[in-house]
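1. Have a look at this prediction, sequence included:
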Amino acid sequence: MNRLALSGLALVVAATAVMAVPEGNAVAAGGGAPDAPAEQYCVIVVGKAVKGELSPVRSKTCGSSPVSKSLVKASANTVLLMEWFEHANNSPSSLTRVHGEAGDCDADGYRLRATGFWANRISGFNAYSKCNVATGYDLVNLSGDRQTWRMDKPCKCLLQGWVGAYMNDRIESFWIRQG
């Protein structure tokens, strides 16, 4: 084989190796654990943000069951704000529940980042605790392309089984609020 053919072959092998590792499951440098393997359940607790800023993350706890003692303990004295689903129509192989330590949504609500495993993987979500309006953004700091969902139900909640083709697997941040 000539040099040009070998160079082309090396590029194909390198590209194939990169595509073989699913995004979000890459192993950290030094052989660390993947960011969030399939069938993992997490609770993220956030605080109330200063108006216009992102809600501060107070804790993140993960386990192998959505009802594990560590997840129940992590969510104590908080309210359930959101559930994020990797696949549409509430069919999770991984599920993250976001809890607020400052109570139900109000007009200012909470501003959340979907980072790590969840960046560009959300296909559906539920919002609770009077969070009946949600805007999803394709960039982490509540910017870029966006879409807003609203549901007026007695529960003051928002059940969005599928975000639709426009924002599917593109969401990196949310602003949830009562509307």
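-> It's in.
2. Could you use CA atoms for every contact and neighbour count after this?
-> Will do.
3. Helix or strand: which one has K60?
-> K60 belongs to strand 57-63 when assigned by DSSP states H and E.
4. And I44, by the same measure?
-> Under the criterion of DSSP H and E, I44 resides in strand 41-46.
5. Got another one to weigh against that:
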Amino acid sequence: MSKRSVSFTLNGKPVTLEVEPRTTLLRALREHGVTSVKRGCEEGECGTCTVLLDDVLQKSCMVLALEAEGRSVVTTEGLLGPKGELHPVQQAFIDEGAIQCGFCTPGMILSVVDLLRRHPEPTDEQIRVGLSGNLCRCTGYTGIFRAVRKAAALMKEQG
């Protein structure tokens, strides 16, 4: 199958990739070396491949790479500050022990970023709904809920 070029902004930088038309954004990102985007179920169920596509939460296994043409894709690497400082959500996950095996963490973090954009002071129900597209098999979610609350507080402090 012949390859086609797709150009988009990845974590603030322009990229052009050569992909087969059937290649998902997940596979294209992995082949490009983006290691935070994990290959889990590849059916849109687990959330390990979650990215922000034009600031909208998206499971990259459900999008063809060619659909990213001219758009913005953000992975957890794109959340880092200009001097490499962690985003408040990333820091909160570390501080609250919301990471065990780490497989779900990048998708979880992007889901929390999206959640806190919409609900800066989320209720438990809003957290439950906001994370409903992400599965964690290790933590039991207690640490993750603590991390969401801490990230909300950190972001409120930072304005």
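-> Happy to help now that I have it. Remember, it's a predicted structure, so these values are computed and weren't measured experimentally.
6. TM-score of the superposition?
-> Remark: TM-score between the superposed chains equals 0.28 [TM-score structural alignment, normalised by the length of structure 2]; 84 aligned residues with a C-alpha RMSD of 5.5 Å.
7. follow-up on the earlier one: list the buried ones in the strand holding K60 of structure 1?
-> 57, 60-62 (16 or more other C-alpha atoms under 10 Å).
8. of all these, which comes closest to L81 of structure 1?
-> V57 (13.3 Å; C-alpha to C-alpha).
9. What sits closest to that closest one if chain neighbours are left out?
-> Distances taken as C-alpha to C-alpha, 6 or more residues apart in numbering place V46 nearest to V57 of structure 1, at 4.4 Å, with adjacent residues excluded.
10. Then T135 of structure 1?
-> In this structure, T135 of structure 1 finds its nearest non-sequential neighbour in T148, 4.1 Å apart by C-alpha to C-alpha, 6+ apart.
11. That neighbour touches Y137, doesn't it?
-> No. If you go by C-alpha atoms under 8 Å, T148 of structure 1 and Y137 don't touch, sitting 9.0 Å apart.
12. A20 of structure 1 versus the residue nearest to V57 of structure 1, what's the distance?
-> Noted for V46 of structure 1: a distance of 34 Å to A20 of structure 1, by C-alpha to C-alpha, to the nearest Å.
13. higher neighbour count, these two?
-> V46 (23 against 10; other C-alpha atoms under 10 Å).
14. Now do the strand holding K60 of structure 1: which elements does it pack against?
-> Under the contact criterion of 3 or more C-alpha pairs under 8 Å, 6 or more residues apart in numbering; DSSP states H and E, strand 57-63 of structure 1 touches strand 41-46, helix 69-74.
15. Identify the residues contacting S143 of structure 1.
-> Counting by C-alpha atoms under 8 Å, 6 or more residues apart in numbering, S143 of structure 1 touches Y137.
16. And it, how far from V43 of structure 1?
-> For S143 of structure 1, the distance to V43 of structure 1 - C-alpha to C-alpha - is 24 Å.
17. Confirm for me that Q58 of structure 2 is in contact with V73.
-> No. Using C-alpha under 8 Å, Q58 of structure 2 is not in contact with V73; the gap is 9.6 Å.
18. These two - which one has more neighbours?
-> More crowded of Q58 of structure 2 and V73, by other C-alpha under 10 Å: V73, with 24 against 21.
19. Whichever helix or strand the more buried one is part of packs against which elements?
-> V73 of structure 2 belongs to strand 72-74 when assigned by DSSP H and E. Secondary-structure packing of strand 72-74 of structure 2 (3+ C-alpha pairs under 8 Å, 6+ apart): strand 4-10, strand 50-53.
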